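In: I'll drop the sequence and a predicted model, then ask my questions.
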Amino acid sequence: MKFYPLTFTPILKDRIWGGTKLKTYLNKPIVSETTGESWEISTVPGDISVVATGVLKGKNINEIIDLYPEEILGKSVISRFGKQFPLLFKFIDAKEDLSIQLHPNDALARERHNSFGKTEMWYVMQADESARLVVGFKKDSNQQEYLAHLENKKLIDLLNEYPVSKGDVFFLETGTIHAIGAGVVVAEIQQTSDVTYRIYDWDRVDANGNGRELHTELALDAINYQTTTSKIDYKEVANKSTAVVDCPYFVTNIIALQETFIWKRTKQAFTVFMCTNGQFEMIVNGEILRYRMGDTILIPACMENLTLRGKATLLEISI
């Protein structure tokens, strides 16, 4: 088997808060006016990504991992997760505010949902004027204060609202209350999990007058009531791989590609590139592969060195 960089057919998700930027901004093949998410690489049951090009086209990611576990995932990933792909990659378009929510940690998620927890990060790709993100408490709180504000529909008074612009990065540990605000497009990297505790949805209702399900009781012992430092400061350096997030679940660097960059693998694990700006070429065994903003590429662990060429911003994610 001659391995090559893998791209997958986007799994598009209609959401009450979604819009059309995934098409107009990222060129995704959306068909509705309320598409909120493009799942780029997923092994969430019921939403398994399928290879889009090359000799493996039509096979899903679980099938190719089963056939070539070490070549795709790498020894270090297999030692921790077996044949399970441990991350989920998304682009998100929030035309309206998302619900205020949080995710349980590994222990709670395993006990209640037979799932991983959901540590995640956001990279802001585009933000309208006055757009913001809601992340964490303004000051240390407690369950009693939280419930009083929730019941009086004043929860937002306890929470941080960050004005955001292109290039901002936020790292969200499990238990952190958060919401993506209207007018923001983000690239999201997270553990493989679809477990979310929705705690407030701005009193929004659907066409039938029904509100979405809330998870008030489940959330109480999953919330981190302490303040957190979630916004990540970093400085891009041209043609360098700059560290941004390093946590037990994933490592994310940013490559500010200006001309030519020789990429070398540093771990026995797969790598994923998310192109958040511009366009670039990847030269693999003499073949030129072309990518642009909105593309997500899985580099199998067995592939060692690549040449990247162009002008683009790349998120480089590994385990």
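Out: Structure's in. What do you need?
In: CA atoms for contacts and neighbours, from now on please.
Out: OK.
In: pretty sure residue 202 is touching residue 96, no?
Out: No. Between residue 202 and residue 96 there is no contact, the gap being 10.5 Å when judged by C-alpha atoms under 8 Å.
In: Tell me which of these two has more neighbours.
Out: The neighbour comparison of residue 202 against residue 96 (other C-alpha atoms under 10 Å) goes to residue 96, with 18 against 13.
In: Identify each of the strands in the stretch 101-250 of the chain and give its residue range.
Out: 120-127, 132-137, 159-163, 169-172, 178-180, 184-191, 197-200, 231-232, 241-246 (DSSP state E, counting those that start in this stretch).
In: Nearest to residue 152, out of the ones you listed?
Out: Nearest of the strands of the stretch 101-250 of the chain to residue 152, taken as C-alpha to C-alpha: strand 197-200 at 11.3 Å.
In: Show me what that closest one is packed against.
Out: strand 100-102, helix 216-220 (3 or more C-alpha pairs under 8 Å, 6 or more residues apart in numbering; DSSP states H and E).
In: mind running it again at 7 Å?
Out: When contacts are defined as 3 or more C-alpha pairs under 7 Å, 6 or more residues apart in numbering; DSSP states H and E, strand 197-200 sits against strand 100-102.
In: so who does the residue nearest to the spatial centre of the chain touch?
Out: For the chain, the residue nearest the mean C-alpha position is residue 188 (1.9 Å; C-alpha atoms, centre = their mean). Neighbouring residues of residue 188 by C-alpha atoms under 7 Å, 6 or more residues apart in numbering: 89, 90, 91, 120, 121, 122, 123.
In: what element comes up after the helix or strand where residue 76 lies heading to the C-terminus?
Out: If you go by DSSP states H and E, residue 76 is part of helix 75-81. Downstream of helix 75-81, the next assigned helix or strand under DSSP H and E is strand 87-94.
In: Hey, what's the angle from that following strand to strand 184-191? Just curious.
Out: Here the directions of strand 87-94 and strand 184-191 differ by 160 degrees (axes from the mean of the first three to the mean of the last three C-alpha atoms, to 10 degrees).
In: Just say helix, strand or coil for residue 252.
Out: For residue 252, the assignment made with DSSP: H, G, I helix; E, B strand; the rest coil gives strand.
In: Comparison target below:
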Amino acid sequence: MDLLKLNTNRVWRTYLGGKKLDLFLSNTDTVDTHYPEEWIGSVVKAINPDYKDNEGLSTIDLKDGTKTTLLDLIKLNPKEMLGESHVNKYGCDTGVLIKILDAAERLSIQVHPDKEKAKSLFNSSFGKTEAWHILEGRNIDGERPHIYLGFKEGITRELWKDKFHKQDINGMLDLMHKIYVKPGETYLIEGGMPHAIGTGCFIIEIQEPTDYTVRVERSTINGYNIPDNLCHQGLGFEHMFDCFSYAGYTEDEILARWKLKSHCSSSEQCLISYDDTKCFAMDKIIVNKNCKIRDTDNFSVLLVLKGKGTLICNNDEMVIEKGDKIFIPSYVKDIECVSDDKTEIIRCFPPKDK
């Protein structure tokens, strides 16, 4: 098997959503639940209050009928699966995690550590810089899809802590920029930047491969009480404030720096480049009849957004359709995609290894 189709991998989260994700994955039951996220190409275990063995890890059905995790498959042949230069730098870790998520309510105000803080606070080589590519949106209770991104000018650690201890949620939101979003836009959220995905956002998220999320709300909008450990991630309520960067910006500065501009080249549109961040990259491939998937030295992960077609390489052939997720090992080259219909594919790449 050169082309590895990944199984559905829904993950529990504190917030409600997932109805549009159900529709995207062609599920018959379309309802908002606590499983609003699909994790793709994941070698990361989810950090949840009720621990479930291997929750979050992507799985693959092999041709002999057995099921294995992507992580176990990588461990068998890491250099073939991930690429020699990648393994030399990152070992068996893919260095990236892709998600599709659908928010029926605003997520908790949160922050993730950058690499430096992740190393000092969590003894991790990876932080959680991430990016959001907006797929669609829905109006909920009269509110258009939006995000909260970055502090306004005048923020201080003491002011932020005071709002937290008072649980002044509106006060915290007022200290951040509320940005209405549209399909096709892409935003980079670097480690240390406060943020929250707002109601109605259906997005692809690509990130460093950790689940370190510091939350400053003690309960979600739907009334779920967030356990202390899910707020401070084991750091304690004092040290969790070390994860925030307290730089303030105007909205124009936020949009100029972290709303990314795409670049087109033939059938491929670069949504996130290594010039934007060294942590990952993302392309959009549009197939009208056929196109060659460009070769790289490392692995990649495909997500079919719309249409259907066939992926063809030397030793394998796979029919693909909307909602399919495919892991392409580094040794697989010369892939062609053939489609009778217009097919759109998101292709995600690992961190830059050189």
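Out: Perfect, I can see it now. This structure is a prediction, so every number in the text was calculated from the model and none was measured.
In: And the furthest pair within the contacts of residue 188 of structure 1?
Out: Longest span within the contacts of residue 188 of structure 1, C-alpha to C-alpha: 91 and 120, 12.7 Å.
In: Same drill for the two, tell me which one is more crowded.
Out: Shown here are residue 91 of structure 1 and residue 120; by other C-alpha under 10 Å, residue 91 has more neighbours (28 against 22).
In: for the counterpart of that one in structure 2, what are its contacts?
Out: Counting by TM-score structural alignment, residue 91 of structure 1 lines up with residue 100 in structure 2. Going by C-alpha under 7 Å, 6+ apart, residue 100 of structure 2 touches 37, 38, 39, 203, 204, 205.
In: give me that answer again for 6 Å
Out: 37, 38, 203, 204 (C-alpha atoms under 6 Å, 6 or more residues apart in numbering).
In: ok, now residue 280 of structure 1?
Out: 291, 309, 310.
In: out of the residues you listed, which one sits closest to residue 171 of structure 1?
Out: Distances from residue 171 of structure 1 to the contacts of residue 280 of structure 1, taken by C-alpha to C-alpha, are shortest for residue 291, at 26.3 Å.
In: wait, is that closest one part of a strand?
Out: Yes. Checked against three-state DSSP, residue 291 of structure 1 lies within a strand.
In: In stretch 284-293 of structure 1, which residues are buried?
Out: 284, 291, 292, 293 (16 or more other C-alpha atoms under 10 Å).
In: before we move on, the earlier item: a markdown table for the contacts of residue 100 of structure 2, including neighbour count and distance to residue 268 of structure 2?
Out: Output for the contacts of residue 100 of structure 2, formatted as a markdown table (neighbours: other C-alpha atoms under 10 Å; distance: C-alpha to C-alpha, whole Å):
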| residue | neighbour count | distance to residue 268 of structure 2 |
| --- | --- | --- |
| 37 | 28 | 26 |
| 38 | 23 | 24 |
| 203 | 25 | 19 |
| 204 | 21 | 17 |
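In: In JSON lines, list the residues you listed along with distance to residue 305 of structure 2.
Out: Formatted as JSON lines, those follow (distance: C-alpha to C-alpha, whole Å):
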{"residue": "37", "distance to residue 305 of structure 2": "16"}
{"residue": "38", "distance to residue 305 of structure 2": "14"}
{"residue": "203", "distance to residue 305 of structure 2": "11"}
{"residue": "204", "distance to residue 305 of structure 2": "10"}
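In: which two of the residues you listed lie the greatest distance from each other?
Out: Top of the distance list for the contacts of residue 100 of structure 2 (C-alpha to C-alpha): 38 and 203, 10.8 Å.
In: returning to that earlier point: compared with structure 2, how much does the helix holding residue 76 of structure 1 deviate?
Out: By mean C-alpha distance after the TM-score superposition for structure 1, the fitted helix 75-81 of structure 1 averages 1.0 Å away from its aligned residues in structure 2.
In: So which bit of structure 2 is that helix matched to?
Out: Going by TM-score structural alignment, helix 75-81 of structure 1 sits over residues 84-90 in structure 2.
In: chain center to the matching stretch: distance?
Out: When distances are taken as C-alpha atoms, centre = their mean, to the nearest Å, stretch 84-90 of structure 2 is centred 22 Å away from the chain's centroid.
In: for residue 92 of structure 1, what are its contacts?
Out: Per C-alpha under 6 Å, 6+ apart, neighbours of residue 92 of structure 1: 36, 37, 185, 186.
In: Could you give the number of residues near the nearest residue to residue 131 of structure 2 once chain neighbours are set aside?
Out: Nearest residue to residue 131 of structure 2 in three dimensions, chain neighbours excluded: residue 188, at 4.3 Å (C-alpha to C-alpha, 6 or more residues apart in numbering). Residues within reach of residue 188 of structure 2, counting by other C-alpha under 10 Å, total 24.
In: Quick check: the gap between the aligned partner of residue 188 of structure 2 in structure 1 and residue 139 of structure 1.
Out: Counting by TM-score structural alignment, residue 188 of structure 2 lines up with residue 171 in structure 1. Counting by C-alpha to C-alpha, to the nearest Å, the separation of residue 171 of structure 1 from residue 139 of structure 1 is 18 Å.
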